[in-house]
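Colleague: The following comprises the amino acid sequence and a computationally predicted model.
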Amino acid sequence: MNNTAPQIVLGTMDFGTRVEPDQAFAILDAFAAGGGVWLDTANCYSFWSDPSGVGGASERVIGSWLKARPGARDTVRIATKVRQNPLVAHSWPESAEGLSARAVHAGVEESLTRLGVDHVDLLWAHAEDRAVPLEETVGAFGELVAKGTALRVGAANHPAWRVERARSLAREQGVEPWTALQLRHSLVQQRPLTPVAEGGHRMLTAEDLDLAHAEGLAVWSYSSLLWGSYVRPDKPLPQSYDHPGTTRVLTVLDEVAGELSATRNEVVLAWLMRQGIDPIVGASRVEQIEQALAARRVRLDDEQVARFAEAR
C-alpha cells in the first residue's frame, strides 16, 4: 500500500440531517484541534434522512464550517464522492446520477459550490456504474485532476478487477488513475459468502488488499466500528456476524484492550491502522471523535496482532 501513515478519517455522513449543524461544528472543531486531517463526505449524504429527498446536507455543513473558521481549509483535506445522488427527489436508485462524464463533472461542480472550495483533495467514484463505459468514467476523473479540481481520485465499493481495469485505461489515456480504495471493513467479519444487508456496501477482500499492496494504493475502511456494536449493548452485531470466529475475536479484543488499558473501539481502530488502513469514523458527539483520535496512541505488538489473526 502507499507509504503514508494511516490516519483517522472523520465520516460526516449524518451532518445536517441526523446531526444538527451546531453539533457538527463542535465535532469538526474537536477533530481539527486533535490533529485530524481528512473529512469524508459525499454529494448524496444523506438523501435517505433528508426531507428534501436529495443529498448535499453534509457538504453544506462542511462548507459553512470552513467559512466560519478562517484558515481551516489549510489544515483539513476534503474527500467527497459522486455517483449516488438522486436527480429526482425520493427516487433512488432509479434517478441516481451515475458516472457518465456529464454526471461526474456536474456532480463535482455542485459539490464545490456547497463546500465553498475550488478543489477537493480526493474524489471518489462512490460505486460502480456499469451502464457507462469505464473508459468514459476514467477520462472524466482524469480531466478533473488535470484541471486541479480534484488532487487525487479513488474508487469506493468497486471490485479489485474493475479498479485495475480502470487504472489500465487511465494509463492508455494518459490521465491520472484511481490511487485509493474505500470499502467496508472491521476487525470482526461476517460469515463467509453472506450477502451484505446494507445496500451499496462492498466488503474489503484479500484480493483488494493484494491489489493495494502491489500497486501502492491507499485503503480507507467505512463502518469501521460497526455502528457502535463493539461497545454498545443496545446495538448488537447484525445476525450475519453470529459465528464462532466473532466470539473468538471479541475474546481476544477484550484481552488486548485490558493489556493496553484501552477501549474496544480504540483497539479496533489501532488494529485497522496497523494493517495500513485509514479507518473512517462517524461521530454524533464530540467525545466520540476524541475517543477515536485517542486510538492513534494505541500500539499493538506483533504477538497481539498474531492472536487476532489466529482468532479470525
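Modeller: Great, that's in hand. Numbering: from 1, shown residues only.

Colleague: hey, let's count contacts and neighbours off CA atoms from now on
Modeller: Will do.

Colleague: what's near enough to touch residue 69?
Modeller: By C-alpha atoms under 8 Å, 6 or more residues apart in numbering, no residues touch residue 69.

Colleague: quick one: contacts of stretch 41-59?
Modeller: Contacts for stretch 41-59 (C-alpha under 8 Å, 6+ apart): 11-18, 78-82, 84-91, 107, 111, 114-115, 126.

Colleague: Please indicate which of these are buried?
Modeller: Taking 16 or more other C-alpha atoms under 10 Å as the criterion, what is buried in those is 11-17, 78-82, 84-87, 89-90, 107, 111, 114-115, 126.

Colleague: How is the residue of the chain positioned farthest from its centre assigned, secondary-structure-wise?
Modeller: Distance from the C-alpha centroid of the chain, by C-alpha atoms, centre = their mean, peaks at residue 259 (29.3 Å). Put simply, residue 259 is helix when judged by DSSP: H, G, I helix; E, B strand; the rest coil.

Colleague: What's the separation between it and residue 252?
Modeller: Using C-alpha to C-alpha, to the nearest Å, residue 259 is found at 10 Å from residue 252.

Colleague: alright, now check it against this:
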Amino acid sequence: MQYTNLGRSGLKVSRLCLGTMNFGWQLGEADSHAILDAGLAAGINFVDTADMYGARDYEGTAETYIGSWFAKSGRRDEVVLATKVYQPMGDGPNDRGLSARHIVAACEASLTRLGTDRIDLYQMHHIDRGTPWEEIWQAMDRLVAQGKVLYVGSSNFAGWHLAGAQAAAMKRHSLGLVSEQLKYSLLTRAVELEVVPAAQALGIGLLPWSPLAQGLLSGALRKHREGAAGRTTTHAAARVAEHFEQLQRYETFCDELGLHPAAVALAWLLGRPGVTAPIVGPRSAEQLTVPTQALETTLDDDAVARLNELFPPVGNGGPGPEAWAW
C-alpha cells in the first residue's frame, strides 16, 4: 500500500479510502466487518462513512457497524476515521444542516455510534447556504479544542465555497479544510474547471467519490456479456445505454492494455493533480482485489492521451477560465 499526506496536513492516509455507503443498506453487520478486515489487511488505513449511511429512521447503521467492529477488533488506533454531518438525522427543523447546534449534536451522536472518543476527519457533507461560516467554524473549532475532531473536511463544495471556507477559517487562525470529497471520474470531469484548481491552491486534498461512475467503469459491458452480477437497476441500465459506445471503446482499450477497466479508471485518478485517495465502496471483501491492483498500475503518456480522447475533459480541458474563455 502507498501512503500520502491528507492535503497540506501531516496526517498520513492510504492512497485508497474504504467507503462504507453499502453498510446497512446493502450489507449486514458480518459482511461489513469482513470488508473492514480485508481493507486493513490490504494496508488501507483510511475509512470513510457518514451519519446517514445505512440509516433507517435515522439510526446511523453504517457508523454503528463500524463501532461494533472497533469493539470486536480493537483496531481503532490503526484507522484514520472520517465521517460526515449535514443530512437529516431526525424529523425536527434543527436535525440537519450545519448550524452550530446540529454540528455539535451530530458529532456527539456519531461518536456514540462509532464507539470512539474522536473523529479523525469530520466532513461537511454539503454546503449549507443558510449558515454563516463564522458559526460553522465556531462549532468546528470547539470540537477540535475538545479533542473530539482532529481535522475538518468538506464534500460536494464548489470552488468558491472552498475559498470562502478557508478565508473564514484564516480569520479565526484555524487550519480550516484539509480535504474535499468530490464526484470525480473519467465520466465526470467538470470539477477540473474550478474545484480541483481551487483545492490545489489552498492545499486541500481531493477524495473522489464514485471513481468508477457507479460501476460503469468497472467493466459493465463485460459483466453483462459474462452474466456476472452487477448493478441491475433501471437507472443503471439507462446509464449503460447512454454511454454504451463510449464504454465499448473503453473496455476494448483496457483489453489492449491487458488491464481490468476498474484498475485503469482508478490508476488514472491516482495520477490526477491533487488527488489524495479515491473512495472505493466494495460490496464484498473480494471486490477489493482490483482497486489495490490500481496502485501498481502506471499509465504512460500515450495511455493518458487515449483516455482523454475517450472521455474528453470539459471545454478545452484544465482549469477555467482558459477551459472556456479561449
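Modeller: The structure has been received and is ready for your questions. Note that the structure is predicted; figures quoted are calculated from it, not measured.

Colleague: Just the ones of the buried ones among the contacts of stretch 41-59 of structure 1 in helices?
Modeller: 107, 111, 114-115 (DSSP state H).

Colleague: Export those to JSON lines and append columns for distance to residue 185 of structure 1.
Modeller: Below are those laid out as JSON lines (distance: C-alpha to C-alpha, whole Å):
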{"residue": "107", "distance to residue 185 of structure 1": "27"}
{"residue": "111", "distance to residue 185 of structure 1": "27"}
{"residue": "114", "distance to residue 185 of structure 1": "29"}
{"residue": "115", "distance to residue 185 of structure 1": "28"}
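
Colleague: For those, work out which two are farthest apart.
Modeller: 107 and 115 (12.2 Å; C-alpha to C-alpha).

Colleague: Residue 122 of structure 1: neighbour count?
Modeller: Look at residue 122 of structure 1: counted by other C-alpha atoms under 10 Å, it has 23 neighbours.

Colleague: Equivalent analysis for residue 118 of structure 1, please.
Modeller: Residue 118 of structure 1 has 12 nearby residues by other C-alpha under 10 Å.

Colleague: excluding its backbone neighbours, what's nearest residue 66 of structure 2?
Modeller: residue 114 (6.0 Å; C-alpha to C-alpha, 6 or more residues apart in numbering).

Colleague: tell me the contacts of the one you found?
Modeller: 63-68, 70.

Colleague: Can you find the partner of it in structure 1?
Modeller: Under the alignment (TM-score structural alignment), residue 114 of structure 2 pairs with residue 115 of structure 1.

Colleague: quick one on the thing from earlier: check the gap between the residue farthest from the centre of structure 1 and residue 298 of structure 1 for me.
Modeller: Counting by C-alpha to C-alpha - residue 259 of structure 1 and residue 298 of structure 1 are separated by 11 Å.

Colleague: residues in contact with residue 263 of structure 1?
Modeller: Per C-alpha under 8 Å, 6+ apart, neighbours of residue 263 of structure 1: residue 257.

Colleague: Tell me which residue of structure 2 lines up with it.
Modeller: The alignment partner of residue 263 of structure 1 in structure 2, by TM-score structural alignment, is residue 260.

Colleague: What does residue 51 of structure 2 correspond to in structure 1?
Modeller: With TM-score structural alignment as the criterion, residue 51 of structure 2 matches residue 43.

Colleague: Tell me how many other residues surround residue 299 of structure 2.
Modeller: Around residue 299 of structure 2 there are 15 residues (other C-alpha under 10 Å).

Colleague: That should have said residue 76 of structure 1, apologies.
Modeller: Residue 76 of structure 1 - counted by other C-alpha under 10 Å - has 18 other residues nearby.

Colleague: in terms of contact, does it touch residue 35 like I think?
Modeller: No: the criterion here is C-alpha atoms under 8 Å, and residue 76 of structure 1 misses it with residue 35 at 9.1 Å.

Colleague: contacting residues for the residue sitting nearest the centre point of structure 2?
Modeller: Residue closest to the average C-alpha location in structure 2 (C-alpha atoms, centre = their mean): residue 209, at 3.7 Å. By C-alpha under 8 Å, 6+ apart, the contact set of residue 209 of structure 2 is 181-184, 278-280.

Colleague: what about it, distance to residue 183 of structure 2?
Modeller: Counting by C-alpha to C-alpha, the gap from residue 209 of structure 2 to residue 183 of structure 2 is 5 Å.

Colleague: swap in residue 126 of structure 2?
Modeller: In terms of C-alpha to C-alpha, residue 126 of structure 2 sits 12 Å off from residue 183 of structure 2.

Colleague: neighbours of residue 250 of structure 1, just the number please.
Modeller: 18.
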